[in-house]
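In: sharing a sequence plus its predicted fold:
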Amino acid sequence: MTVPTPVSGDDAYAKLAELGLTLPSVVPPLASYVPAVQSGNYVYTSGQIPMVDGKLPYTGKVGGDVTAEQGVEMARICALNALAAIDALVGLGRVIKIVKVTGFVASAEGFTGQPGVINGASQLLGDVFGERGRHARSAVGVSELPLGAPVEVEVMAEIA
């Protein structure tokens, strides 16, 4: 079995461009916290909701007002917002590993597809960082999220 060559941190910018993605502006905090914080060789993002240009594209619960497919796209946006927060703090070029992703899905009663929804975030991180984007993860169903967001994602990254 061959092990893929790791992508350097600077290649994350090239990979984003190749995917047709640009980092958005950092989503301003909704309360008393910062978008990301560094501790030692790790950066932890605050929970990122799928804000696009200051608005939520969808509100409501996945499996109800929001389809699972829309939830997957919202999780991708959350991950992109998390990358923007990391980039603003330390630069994506310093990321050597995505360590952990925690995803929260506002879920309609009976909806059990949280892992599939959070795959949207995991896939984006894998697309951008390759093997270095593979991570541990939790996908949790919740009753409500801030502003009625359907999804929220936190990312922990190891940096050089």
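Out: Yep, it's here. Residues are numbered from 1 along each chain as shown.
In: could you use CA atoms for every contact and neighbour count after this?
Out: Fine.
In: list the contacts of the helix or strand encompassing residue 99.
Out: Under the criterion DSSP states H and E, the helix or strand holding residue 99 is strand 95-106. With contact meaning Cα atoms under 8 Å, 6 or more residues apart in numbering, strand 95-106 is reached by 8-9, 60-62, 114, 117-118, 122, 125, 129, 132-145, 149-160.
In: what's whichever helix or strand comes after that strand packed up against?
Out: Read in the C-terminal direction, the helix or strand following strand 95-106 is helix 114-129, with elements assigned using DSSP H and E. Helix 114-129 sits against helix 11-18, helix 68-89, strand 95-106, strand 136-142, with contacts defined as 3 or more Cα pairs under 8 Å, 6 or more residues apart in numbering; DSSP states H and E.
In: then this one, side by side with the first:
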Amino acid sequence: MTAATPEERLAELGHTLPEVARPVAAYLPSVRSGPYVYVSGQVPLVNGVLSETGKVGADVTPERARELAAVCALNAIAAVRAEVGELSRVRRVVKVVGFVASDPSFTGQPQVVNGVSELLGEVFGEAGRHARSAVGVSVLPLDAPVEVEMIVEVE
């Protein structure tokens, strides 16, 4: 039987939500406006430390980048929970934007960002299905290989 709440599904999947990542510059981790929570770009920080650095397709394998994208998603989910109290208040994940620091020859950004999309689907079910962009960039903050931002609709 599948767990009833997003928090229970996270636990069932073996994930623990981290503390909200501290901003590395002058911004908030998330902002609520009406029924929407806008989550700032989240990099793959674990316990406040960047998990890996470099370009996907050169320094970081696509498979590892996909795992790191899921870490970004966990950080984004933590920011949402901090904003609204409990994840069962999420009506829908509306939009995800995934940025992939890419070697110039790397074109697999969509597959990397699938690490985010698949986790959101597992955690939120149908409400986790979303519109998405997967963008290759030359560099990201702190030399992170991936960064993820999202917009969710809440009760």
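Out: Arrived safely, thanks for sending. As the structure is a prediction and not an experimental result, all values here were calculated from the model.
In: which of the contacts of strand 95-106 of the first structure are buried?
Out: By neighbour count, with 16 or more other Cα atoms under 10 Å, the contacts of strand 95-106 of the first structure hold 8-9, 60-62, 114, 117-118, 122, 125, 129, 132-135, 137, 139-141, 144-145, 149-159 as buried.
In: shouldn't residue 160 of the first structure be in contact with residue 94?
Out: Yes. Using Cα atoms under 8 Å, residue 160 of the first structure is in contact with residue 94, at 5.2 Å.
In: and stretch 42-59 of the first structure, which stretch of the second structure?
Out: Residues 36-53 of the second structure are matched to stretch 42-59 of the first structure when aligned by TM-score structural alignment.
In: ugh, typo on my part, it should be stretch 105-117 of the first structure
Out: On the second structure, the counterpart of stretch 105-117 of the first structure by TM-score structural alignment is residues 100-112.
In: could you list the buried residues of the matching stretch?
Out: 100-103, 108-110, 112.
In: how about the equivalent of residue 159 of the first structure over in the second structure: what's its closest non-neighbour residue?
Out: Aligned by TM-score structural alignment, residue 159 of the first structure pairs with residue 154 of the second structure. Spatial nearest neighbour of residue 154 of the second structure, chain neighbours left out: residue 90 (4.4 Å); criterion: Cα to Cα, 6 or more residues apart in numbering.
In: how near is the one you found to residue 123 of the second structure?
Out: Applying Cα to Cα, to the nearest Å, the value for residue 90 of the second structure to residue 123 of the second structure is 11 Å.
In: could you pull up the residues touching the most centrally placed residue in the first structure?
Out: Taking Cα atoms, centre = their mean as the criterion, residue 79 is the residue nearest the geometric centre of the first structure, at 1.9 Å. With contacts taken as Cα under 8 Å, 6+ apart, residue 79 of the first structure has the following neighbours: 48, 121-122, 124-125, 153-155.
In: ok, so of those residues, who is nearest residue 70 of the first structure?
Out: Nearest to residue 70 of the first structure among those: residue 121, at 12.5 Å, using Cα to Cα.
In: do you know how far the closest one is from residue 127 of the first structure?
Out: Relative to residue 127 of the first structure, residue 121 of the first structure is positioned 10 Å away (Cα to Cα).
In: who's more crowded, those two?
Out: Between residue 121 of the first structure and residue 127, residue 121 has the larger neighbour count (other Cα atoms under 10 Å), namely 28 against 17.
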